[in-house]
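Peer 1: When you get a sec, could you give me coordinates for this:
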Amino acid sequence: MSTPVQRLTAEVNGITLSYLSQGEGPLVVFMHGFPDLAISWRHQMKAVSDGGYRAVAPDMRGYGASSAPDDPALYTQFHIAGDIVGLMDHLGEKSAVLVGHDMGANADWAMATFVPERVRGVVVLSIPHKPRGTQPPVASAPPRFYQKLFQAIGVEDDDLHRNVKTFLPAIFDRLSGSSEHGAPPSLMVPEGKHFSDLFEPPSKTPEWLGEAELAEYVATFERTGFRGALNWYRNIDSNWWTAAPWTPGHVTVPAAFMIGTADVAWALFKDNGVIDSQKERVPNLLDMRVLEGVGHWIAQEAPDEVNDLLLNFLAKLEARDS
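Peer 2: The predicted structure follows:
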């Protein structure tokens, strides 16, 4: 029988971090991306806790019931890493397996680079390990690339908040592999439009999400707004600059990676070779899987496949450590 999920809080790194906890045993920390919450990991938390681990999923800094400082400068990759290390300390753990998706995937890779002694291994969904590149990513992006629009405080934040009831079901549907509107849109926002305009609301809630979960997302973002969430994007170039001492940024801890062919990230990183060349930068990449037809919300769209990847990876770690 599964153990119940608890909602707990920890005072870490100068903020309050709200997190879900389920099970007992070695620690597995789940880090979500945009525009997600800790509940996005509900399927994986159950599987991991049933497998003899403690699953912990925070509402990341800026999201949900966790603190959301207004200052964008408080959302660097070092702040995020500090939150997770502080959470480990709060739980009395020296290290953890980290599982990340979307912006949480970037945090996964960063922590494996900066504090590998605190990371037993990483399981990364959607966003591959990327070479650092020669220019700041957002500054060198096309003018209407969505991340560029996110840089102006109060513009896209306010638009998303005004349209939260239509935006959230729309982005969840449109970036899934089962969207009624077809393949994901380009992430270039037309002149005079907002990011939310890229996503047409579906006629019904995606089956993989569920009415109760969507209602929780909407109620949460109605309360919090989107400034904290977008502040992560306002540090992408800052993160590029401050990562320079770790160039080339290879990840040496054990790792696993999964992506779907209907994920917008597949379109971004497949043709330029970033996905296939990961082994060069992640020498202990123990498992890499591609799911045909699965979209961006991989942990919720294909929970059985993600759980299989995760539990197999954990088993490999236990065998290596025994």
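Peer 1: from here on, contacts and neighbour counts on C-alpha atoms
Peer 2: Fine.
Peer 1: all strands of the chain, in order?
Peer 2: 6-12, 15-22, 27-31, 54-58, 96-101, 119-125, 255-260, 285-291 (DSSP state E).
Peer 1: could you dump these to TSV with distance to W297 and mean neighbour count?
Peer 2: Output for those, formatted as TSV (distance: least, CA to CA, whole Å; neighbours: other CA atoms under 10 Å):
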stretch	distance to W297	mean neighbour count
strand 6-12	23	15
strand 15-22	19	21
strand 27-31	13	26
strand 54-58	16	26
strand 96-101	9	25
strand 119-125	9	26
strand 255-260	9	25
strand 285-291	12	16
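Peer 1: Contacts only, for the residue nearest to L310 when sequence neighbours are not counted.
Peer 2: The spatial neighbour of L310 that comes closest, neighbours along the chain excluded (CA to CA, 6 or more residues apart in numbering), is V123 at 6.9 Å. The contact partners of V123, taken as CA atoms under 8 Å, 6 or more residues apart in numbering, are V97, L98, V99, G100, D108, A255, A256, F257, L310, F313.
Peer 1: and for comparison, fold this next one:
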Amino acid sequence: MEYEEHFVEYGDSKSIFYHASGPRFGPLIIFMHGWPGIGKTWYPQLDVFSSLGFRVIAPDMPGYGRSTARNVISDYSQESVIEGMLAVLGDTGRDQAIWIGHDWGCGTLWTLANTHPQVYHLLTTVDRELYPKDQFPYGPWSYMAYYEQFFDEATAWFNKDIHGFLKFIFVKASADLLGKVSSLTSRVFEDKGWMGGRPSPPAPEDTSDEAGVLNFAVFEELVAAMKKTGFAQEKPQEVNSAIARWLVEEVIEQWPSFWSNGWTKQQLHQE
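Peer 2: Here you go, the predicted model:
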């Protein structure tokens, strides 16, 4: 599928690049990728939900892909990132959207919800039953704490083999892992490094080509983007199913054609 390509300016001469697809006046979903990533890593969701009648947007978050990537720390404060996301929303001509975040995109989503509640519908957070605070003080995001507090060490490790690291983490997940602790991401800070403190990422040949979750073209674009700027979505069908179920159960009124369907309006009134 081909996507529209847009740039929107914000702040101090910065710009956000984003992909768009689907009917221009369909219910709006904005997908915010995590780390590492680019907007196009959402392509399985962009294809499915645009075909269902949603207007879908996937920006390259600040510092990634074709968005502004400067060595200016303040560019990546939540205040600045939120400014960029609001610029994307404004560029669509809307004042509200369904926002979906993955990984570090969730941090921006939560900040957006706290500072601009008028622009979102629902919010989700970490399951503390799965990650008890006394055992996992950072939940599944121990790797974020390590990255933030040991930035030089973390980035040097990734840069030893960007291709190999990306190939290693963008692999298909097993359904057996659903509802279980992620040992890959929940112990990085405590281990002072990824994979138990391994000295370097796996080489590309250490990960099977068949294990990859992204198609070859998107993966190569991601590798090129990360090599340019420096430093999962997993199982596309399952991710799409989870998003669709969430939309139906929590914000059914946002489903395309909902308000033009007399039966659904009648059911809503009865409830």
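Peer 1: one step back: got a markdown table for the strands of the first structure, with distance to S322 of the first structure too?
Peer 2: As requested, the strands of the first structure are arranged in a markdown table below (distance: least, CA to CA, whole Å):
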| stretch | distance to S322 of the first structure |
| --- | --- |
| strand 6-12 | 30 |
| strand 15-22 | 24 |
| strand 27-31 | 17 |
| strand 54-58 | 19 |
| strand 96-101 | 16 |
| strand 119-125 | 13 |
| strand 255-260 | 18 |
| strand 285-291 | 17 |
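Peer 1: how close does whatever residue of the first structure lines up with K167 of the second structure get to W297 of the first structure?
Peer 2: Aligned counterpart of K167 of the second structure in the first structure: P169 (TM-score structural alignment). According to CA to CA, to the nearest Å, P169 of the first structure and W297 of the first structure sit 12 Å apart.
Peer 1: Tell me which stretches of the second structure form helices.
Peer 2: Here the second structure has its helices, by DSSP state H, at 43-51, 78-91, 104-115, 142-149, 151-159, 162-169, 188-191, 216-229, 236-250, 262-270.
Peer 1: what's the average distance of the shortest one to the first structure?
Peer 2: For helix 188-191 of the second structure, the mean deviation from the first structure after alignment is 7.9 Å (mean CA distance after the TM-score superposition for the first structure).
Peer 1: So what's the gap between that helix and the chain middle?
Peer 2: Helix 188-191 of the second structure sits 23 Å away from the centroid of its parent chain (CA atoms, centre = their mean, to the nearest Å).
Peer 1: Flag every buried residue along it.
Peer 2: Judged by neighbour count using 16 or more other CA atoms under 10 Å, the buried positions of helix 188-191 of the second structure are V188, F189.
Peer 1: hang on, the earlier thing: looking at P169 and W297 of the first structure, which one has more neighbours?
Peer 2: W297 (26 against 23; other CA atoms under 10 Å).
Peer 1: re the thing from before, most widely separated two among the contacts of V123 of the first structure?
Peer 2: D108 and F313 (15.2 Å; CA to CA).
Peer 1: So between those two, which is more surrounded?
Peer 2: More crowded of D108 of the first structure and F313, by other CA under 10 Å: D108, with 31 against 21.
Peer 1: Give me the distance between the more buried one and R7 of the first structure.
Peer 2: Counting by CA to CA, the gap from D108 of the first structure to R7 of the first structure is 23 Å.
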